[in-house]
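>>> sharing a sequence plus its predicted fold:
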Amino acid sequence: MPISAAIEEALLKAASALSSATLHEAAGRVGALPTNIKPIDPTMTICARAFPVRCPPGDNLWIHRALAAAAPGEALVVDTGAGREYGYWGEIMGTSAQARGLAGLVISGGVRDVAALRKLGLPTFSACVSIRDTVKDPSADGAFGEAVAIGDVRISRGDLVFGDADGVVVLTPDQARSAVRVGIDRDAQELAILDRVRAGALTLDVYKL
């Protein structure tokens, strides 16, 4: 599957100035991944094109394969199915991803070597931290570059994946274009609201409640 050219760099740059909550609401309250997926460091953010990966529970071979296949600037978005409680990713894989110019990792399972990963600085979003190791079965079913589903969100290669301290949102290119436009206006309106609240206005009055 060719790398999507639908999300242009200008759109990524504009999206990077927003937040996960803004993009989620501006898109019509869609695209939010499960709430347990959070950054290993609250200062980490990610805004990139998605490279989906599906791996069997407790097996990370397909993630190693995806590290070799993803293009610079893409972020691995990994569906681990029911196998959340494993450490699929650690310092060595994070270092490899950074060396290859990948934008980061979003995974529905666990990671480990968290202290080292924080020092590395590669944006890493996971459902948990787990010291349980994984196997590498070459016959196990998995895939990379094909659409996956995490929670109720379908993720295809080239979709916008955005994460910050509050969580992760994934939007199709069309959803992203609309959400970024709406989100910029929304943030401008919120700045005006903050000015009124700082001046003493009640939220009941501001929101006409």
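All right, it came through fine.
>>> drop to CA atoms for contacts and neighbour counts, all remaining ones
OK.
>>> contact partners for the residue nearest to residue 167 when sequence neighbours are not counted?
Spatial nearest neighbour of residue 167, chain neighbours left out: residue 38 (5.4 Å); criterion: Cα to Cα, 6 or more residues apart in numbering. Contacts for residue 38 (Cα atoms under 8 Å, 6 or more residues apart in numbering) come out as 125-127, 164-168.
>>> want to compare, so here's the second one:
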Amino acid sequence: MEHGEPQAGAPIDPAIIAAFKTVATAVISDNLQRLPGATNLRPFYAGSPMAGVALTVNTAPGDNLFIHRALDLVKPGDVIVVNGGGGETRALVGEIIAAIARQRGAAGIIVDGAVRDSNVLMNSDFPVFARAVNHRGPYKNGPGAINVPVSIGGMIVAPGDVVVADADGVVAFAPAIASELLEAVRGQEQREAEIMASIRAGRYRGAYAE
């Protein structure tokens, strides 16, 4: 299978995506009942938090043929989200793929698998998240699929979902709830700011915040 259904629905307001770049994934998770979120994926870059729209890829562990094919479909603001089966024995993404994705306007890459060229990636501000590092390169045989629901770190991501990632982790959600979620997140940020102010003033007597 080469391609799934194209991303559906009206494009999400870029201002909402930009706003989520300023929001901690922990706070987003809190307002999604602390349920969604990928585990054991960490950043391999030196930049700011990432937010964008999911361009999803399913690929066999250790094989990146369909990642290369997805690069031809990248639109500005897309996050390439790859289910590599959690494989750590071969790298699926390295310096070249990251450079191509960046040049084509991608907001970042998330790989449930391994990367290489980690020193280059770690000194770049282009967002790359992955499970591990391995110098061994990938096969390019397939199979795979593009724009289908994928599982990364135990979280399901659908094509077109909003994806936000920072030093704490990766979370994704449907664009239909983005505006409501952002409002809830801003409310929590305000409450937490008030808690921090009360702590600094020696007045905090509340219940557990986290």
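Arrived safely. Every value quoted in this text rests on a predicted model; they were computed, and no experiment measured them.
>>> mind checking the TM-score on these two?
Once superposed, the chains reach a TM-score of 0.90 (TM-score structural alignment, normalised by the length of structure 1), with 204 aligned residues with a Cα RMSD of 1.8 Å.
>>> in structure 2, where's the longest strand?
Looking across structure 2 with DSSP state E, the single longest strand is strand 50-59.
>>> just to revisit the earlier point, conserved subset of the contacts of residue 38 of structure 1 in structure 2?
Of these, the ones still in contact in structure 2 (both residues aligned by TM-score structural alignment, their matches' Cα atoms under 8 Å) are 125-127, 165-167.
>>> of these, closest to residue 107 of structure 1?
residue 126 (4.9 Å; Cα to Cα).
>>> what does the closest one correspond to in structure 2?
If you follow residue 126 of structure 1 across to structure 2 using TM-score structural alignment, you land on residue 130.
>>> helices and strands around the lengthiest helix in structure 1, which ones?
Ranked by residue count under DSSP state H, the longest helix found in structure 1 is helix 173-198. In terms of contacts (3 or more Cα pairs under 8 Å, 6 or more residues apart in numbering; DSSP states H and E), helix 173-198 of structure 1 is packed against helix 9-16, helix 20-26, helix 203-206.
>>> nearest to residue 75 of structure 1 among these would be which one?
Taking Cα to Cα, helix 9-16 is the member of those nearest to residue 75 of structure 1, at 12.7 Å.
>>> the closest one vs structure 2, mean deviation?
Averaged over the aligned pairs, helix 9-16 of structure 1 sits 1.7 Å from structure 2 after superposition, using mean Cα distance after the TM-score superposition for structure 1.
>>> which of the helices and strands packed on helix 173-198 of structure 1 sits most buried?
Highest mean neighbour count among these (mean count of other Cα atoms under 10 Å): helix 20-26, with a mean of 22.
>>> aligned counterpart of residue 16 of structure 2 in structure 1, please.
Match for residue 16 of structure 2 (TM-score structural alignment): residue 11.
>>> please report how far the closest residue to residue 141 of structure 2 other than its chain neighbours lies from residue 59 of structure 2.
Leaving aside its sequence neighbours, residue 141 of structure 2 sits nearest to residue 65 (Cα to Cα, 6+ apart; 6.1 Å). Taking Cα to Cα, to the nearest Å as the measure, residue 65 of structure 2 falls 8 Å from residue 59 of structure 2.
>>> more neighbours, those two?
residue 59 (22 against 19; other Cα atoms under 10 Å).
>>> the more buried one -> structure 1?
Counting by TM-score structural alignment, residue 59 of structure 2 lines up with residue 55 in structure 1.
>>> contacting residues around the closest residue to its match other than its chain neighbours?
In space, and not counting its chain neighbours, residue 55 of structure 1 is closest to residue 142: 4.7 Å by Cα to Cα, 6+ apart. Taking Cα under 8 Å, 6+ apart as the criterion, residue 142 of structure 1 is in contact with 53-56, 62.
>>> please pull up the equivalent of residue 142 of structure 1 in structure 2.
Under the alignment (TM-score structural alignment), residue 142 of structure 1 pairs with residue 144 in structure 2.
>>> cool, residue 24 of structure 1 as well?
Residue pairing (TM-score structural alignment): residue 24 of structure 1 is matched to residue 29 of structure 2.
>>> its match and residue 166 of structure 2, how far apart?
If you measure residue 29 of structure 2 against residue 166 of structure 2 using Cα to Cα, the figure is 12 Å.
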